[in-house]
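# prediction below, plus the sequence it came from.
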Amino acid sequence: MCGIAGWVNFTDNIEENQQIILHMTDTLKERGPDAEGHYFSPHVLFGHRRLIVVDAEGGKQPMHKTVNGKHYVLIYNGELYNTEDLRRELIACGFSFDAYSDTEVLLAAYIRWGADCLQKLNGIFAFAVWDEMAQTVFLARDPLGVKPLFYAWRGNSLIFGSEIKTLFAHPAIQPVVDRDGLTELFALGPATAPGSGVFKGIHEVPPAYFLKVTPDTSLLREYWKPTAEENHETEAEAVEHLRSLFTDAVERQLVGDVPLCTFLSGGLDSSGITAVAARAFASHGKTLETYSIDYTDNDKYFKASLFQPTPDQVWAEKMSKFSKTHHHTYIERHAALADALENAVVARDLPGMADIDSSLYLFCGEIRKNYVIALSGECADELFGGYPWYMHDDMIYADTFPWSRFVGDRCAILSPALQTLDIEGCVRHQYLDTLRQVPHLENESRRDFRMRELFYLNIKWFMVNLLNRKDRMSMSNSLEVRVPFADYRLVQYAFNLPSALKFAGGREKGLLRLAMSDILPKEIVERKKSPYPKTHNPVYTDIVCQRMDAILKDPNAPLLELIDRKKVREIVDTRGTAYKSPWFGQLMTGPQLLAYLLQVNFWLKQYNIQLEL
């Protein structure tokens, strides 16, 4: 994996501003610690930082290629999982290759097919291509949004990069947040609206979009989305089909010239990935390494709930024993978890999922001591129905985002100056706008119609936020984390599974359980979904309450301008119990809300944000 940066201006000669692109590229050194490269021309400046995973010599970037007298330059962040399939097809078209990197294959694919190459790629990516003869810069992002790509227009300049901080390294871009950004922060956060960078004038290329820029035009276009298709498979046929797609997705993602491991929580999703990977390793006489995370004294304080029915660690150990992996458990300290809330903000450039982010940040840092690639189980719950909001009618038919059902509670903690923000209107607009995009089949039952809406909402919102979290926390530690369930073929297939198949046996992820039944122990196949990871130790609550108390007593704390101090004081004094509804998802209740506000305060200070109220 890597980081990319660019500056395009077809009106002015910007070649003499090389120091700016150097500065922008330097912000990406954690994403790419192994190598750095640049391209300078009168109207296009590119920068690249590289984390070497495949073909150290043959994958250097920016990559240049001249075909029929036409010169192209590519910068690319990602991994293609069908590289060899594409290479064979391109060789048949007359292309030749100097090395075995996917970078060279991607550039050749763009030269051969242009924007249509996106229909052929199976992978995770964000890239930019400069076509010198056509005077065109082409930017694209993978179908599910695993890899990030931000941009901003300033006058005649298009400025882009893998992270928001990369844009701030350009002198034309300042960290300004206006009322629209604040509305989004408190209405949708830690999620962001598709295409939004929250900061004023900063945008994100949405998942499955490309941006094509010429001296006269700028075109932002969607190139892929799940489509509605009939599925008449029997249960046995669906089990076999799903198992085949899943196994292929995992096996394709085991490629690399550097050490690889898997995340293993002991849940269905990570266990399935681990089982396939361990089998592939064993076929080559190797032992797979697996990692899980836990917290100090977590077992002493665990209490079962609807969202967290069982603890995790014992299951990770059982699965490791079953698959004969070499397992490691990383125990996090709660003070470190709280301290890393700030690291997580810098990684995201935005407030995020509080300790759910910071725990992953620390976990990835530990894994990176020994590994460069890891596989993780994100996206299965969104695709196959693993959350309570797929199983309980009051959540299924909630006329809003099911992971953010208590918008009124959010409004209650805002300061009088922000009470005029249209928090509920923002949520309503984004929700209805997404529903308008959902593809349907004719004559769907009321429940199937709603289920298709729920799955689309999860793919476009909840899943994207979790993928953002995974990318930022891992890449800020120079660790490449791959997500087999985000294979667009699996997404398309899962989107069209009838509810009766998807929830086979009346269980959440019923069909996925059946597909895993021949590779996993029965007790793990039957285990109920459990969010991971989460601390149950009250010491963490004590820490965040103490830190929020300090902010409430600090007259210079920037957060105080945004919150109702009395309401937040009540949450602190009751150790989070005065805010009972999840702020977001399943886990962000009172203590996590306080941690989120700690992140907001740090974000305002660290980025020296100018508020336009």
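Received the coordinates, thanks.

# make it CA atoms for all contacts and neighbour counts henceforth
OK.

# could I get the full set of helices for the stretch 251-400 of the chain?
268-283, 298-301, 313-323, 334-348, 355-367, 380-384, 393-396 (DSSP state H, counting those that start in this stretch).

# mind checking which of those is nearest Ala193?
The minimum distance between Ala193 and the helices of the stretch 251-400 of the chain falls on helix 334-348, with 14.9 Å, by CA to CA.

# take the one below as the second:
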Amino acid sequence: MCGIAGATRNLLGSDPHQTLHWMNDAMLHRGPDMGEIHLDEAIGLCHRRLSIIDLSEDGRQPMSSSDGRFAIVFNGEIYNFPALRKELEKKGHLFRSRTDTEVLLALYQEEGTIGLQKIRGMYAYAIWDKEKKELFAARDRIGKKPLYFFHDGDRFAFASEIKSLLAIPSIKPKFDPTALVDYLKYLFIPHPKSIYSNIHKLAPGHFLLFKNGRVHIEEYWDVDFSETSNASEEELTEELLTIIEEAVQCRLLSDVPLGAFLSGGIDSSGVVALMNRLQPDPVITCTIGFKDKSYNEAEEAKTFAFSLGARHHEYYVEDEPAQVIKKLVWHFDEPFADSSMVPTYYVSQMARKNVTVALSGDGGDENFAGYGKYAIDQFENRVRQHVPSPLLRLLASFSGSMLSGSRVGKKLHSLSSSALLSPAQGFYVTNTFISDSQLQTLLAPELLAQVRDYDPAGHILGYYNRAHGPDHLAAILYTDLKLLLPGDFLVKVDRMSMANSLEVRSPLLDQKVIEFAARIPSRFKLHGREKKYILKNALRGVLPSQVLQRKKHGFESPINKWFRHELRSMAETYLLYNEAMASFFNIHAIKQLWEQHQTGKQDHGTLLWTLFVFALWQEQWIAGGAVHV
């Protein structure tokens, strides 16, 4: 796990060595063990190393081929690199190290871009071909590892984090007002956009070629829901466990201490239980808890860990958010409002005291329909199919006026209104966090005029309509795998783990698990109202019944409470008495939200958190003069 960056020589200024070191220093947290640069007449590369495999000097990057033609910088882990190495050795390749980096370099020399199809792992890497004057860069299939790039004619740069690009003095980032709309709707900014109009994200499952001033981007992998398996439930269940167990097994390869995140839920508990089966030593487990019992799974996690004989560690988040939030916002480089960044940061910090690598349960919900929203959206779609539109319009009107003050009325209005939309549009409305009317009320008039013709629904609608699944559930699972997972959850885990120089591996997001899960019929994922039905069945011989039957909590933060207590003073200053925010928002509208929240009339925790994070980001980057608005 590392940090990578590079830029064409014409971006690096009069002292290219110094600029490369600035870029590298900006990512020190991603790789504290080594930091090196490579510079030739056309390009500069830099790398921060967190040593995991082959801790010797032989693993130093940037790494060059023996003939000096190719140079690579690599972030991630290739889990099948021992098998690939043997294959390449048979073709005459000689290796100086035990690293997966050198295997990637040899594979590219041997097969070019086609070699991507053979790689199994999490990765973002770039290879410079000195002879062709061509740069190749690729990002893993599901987007575990980040890759940003800047392109301006014949000038090009890339990096694991935006802050590394901003370390180049000649790059002048430009604020993108449509990205702010995306952020308010989704709580993150979907690829390929960033908050800057001239800095982009390479999409998961894509590679990039830069040559002669031109960028060519191509997709090399997509998850396919169109081929539904005809196997029996028993056969699918048995095969699923085998695939997951093997995905865990290959992620245990490490030359440094290894442990796991444990939330107490099915996904992380299943991973930990399988680790316990597959390794001789007790599993090292790490859990975060809250004093608020409605958000706390720490006790359940501890009980399960002790039942396995694990070496368990736990940490309770109390009043720390005000102390740490500025630091967390800095690590994301752009507005990012998933409040579970806080517990993710702390569990990563605690884990790093004991291990360098941690396995997680990420991906179980997206692959096997684990979120409550899937059952709700499935029900909405049945209503859409079977209830006539005139009746739905009548229900929407009646519930919106006569019953608007009641909880039942609000739910009925939401259901009937959503059912009047197309399946894709309905999924968009129920999976975004601010309505169009709220957006128009909140945005400052000048900014609203700039985005009036922009439709942020295109992100969800594009993926939903592209899905080739047999039913609605398949389409929304595909959409979340392509949009929500890489845009939100994997960004959160990458930044918060890397902030603590910790590598996180996710067996349930293994390529083989994702591809197999896509072939499982939807009825075995959402079985009536039971979520993750087949995953639970697959883990019945692995997990105790109390874990399998436990109600899902989710890795959330008590933000409604925080804004009334721990964060109240700090947030009030940033939201209500901050002149800079008036350039973007209607402060009067924010004050109304704030007062409603403080008096308990309504809970606006998510929206207030979204605005609060933006205010902190604005202070760090725009007020600091790094960004042009």
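Received the coordinates, thanks. None of these values were measured; they are calculated from a predicted model.

# hmm, back to that, which one, of the helices of the stretch 251-400 of the first structure, ends up nearest to Ala169 of the first structure?
That would be helix 334-348 among the helices of the stretch 251-400 of the first structure, by CA to CA, at 14.1 Å.

# between helix 355-367 and that closest one, find me the angle.
Calculated by axes from the mean of the first three to the mean of the last three CA atoms, to 10 degrees, helix 334-348 of the first structure forms an angle of 90 degrees with helix 355-367.

# any idea how far helix 334-348 of the first structure is from the chain center?
17 Å (CA atoms, centre = their mean, to the nearest Å).

# could you do stretch 276-283 of the first structure as well?
26 Å.

# can you tell me the helix or strand for Leu158 of the first structure?
strand 157-161 (DSSP states H and E).

# and after that strand, which helix or strand comes next?
helix 164-168.

# picking up where we left off before, to Leu457 of the first structure, which of the helices of the stretch 251-400 of the first structure lies closest?
Closest among these, using CA to CA: helix 380-384, at 9.1 Å.

# the closest one aligns to what range in the second structure?
Counting by TM-score structural alignment, helix 380-384 of the first structure lines up with residues 364-368 of the second structure.

# show me how far the matching stretch is from its chain's centre.
Worked out by CA atoms, centre = their mean, stretch 364-368 of the second structure lies 14 Å from the chain centre.

# tell me the average deviation of that stretch from the first structure after fitting.
Compared with the first structure after fitting, stretch 364-368 of the second structure deviates on average by 0.7 Å (mean CA distance after the TM-score superposition for the first structure).

# tell me which residues are up against that stretch.
By CA atoms under 8 Å, 6 or more residues apart in numbering, the residues outside stretch 364-368 of the second structure that reach it are 267, 370-371, 477, 480-481, 485, 508-509, 514, 517-518, 525-526, 531-535.

# before we move on, what SS does the aligned residue in the second structure for Leu185 of the first structure have?
Under the alignment (TM-score structural alignment), Leu185 of the first structure pairs with Tyr183 in the second structure. Taking DSSP: H, G, I helix; E, B strand; the rest coil as the rule, one finds Tyr183 of the second structure in the helix state.

# measure how buried Tyr183 of the second structure is and give me the count.
25 (other CA atoms under 10 Å).

# and what of Arg547 of the first structure?
15.

# same deal with Val129 of the first structure?
24.

# isn't it up against Ala115?
No - using CA atoms under 8 Å as the test, Val129 of the first structure is too far from Ala115 to be in contact (10.6 Å).

# find the nearest non-adjacent residue to the match of Leu185 of the first structure, please.
Of all residues not flanking Tyr183 of the second structure in the chain, Ile189 sits nearest, at 5.1 Å (CA to CA, 6 or more residues apart in numbering).

# residue contacts, Ala457 of the second structure?
For Ala457 of the second structure, counting by CA under 8 Å, 6+ apart, the contacting residues are Gln425, Tyr428.

# which position in the first structure pairs with it?
Checking TM-score structural alignment: Ala457 of the second structure goes with Arg428.

# what lines up with Leu483 of the second structure in the first structure?
Checking TM-score structural alignment: Leu483 of the second structure goes with Trp461.
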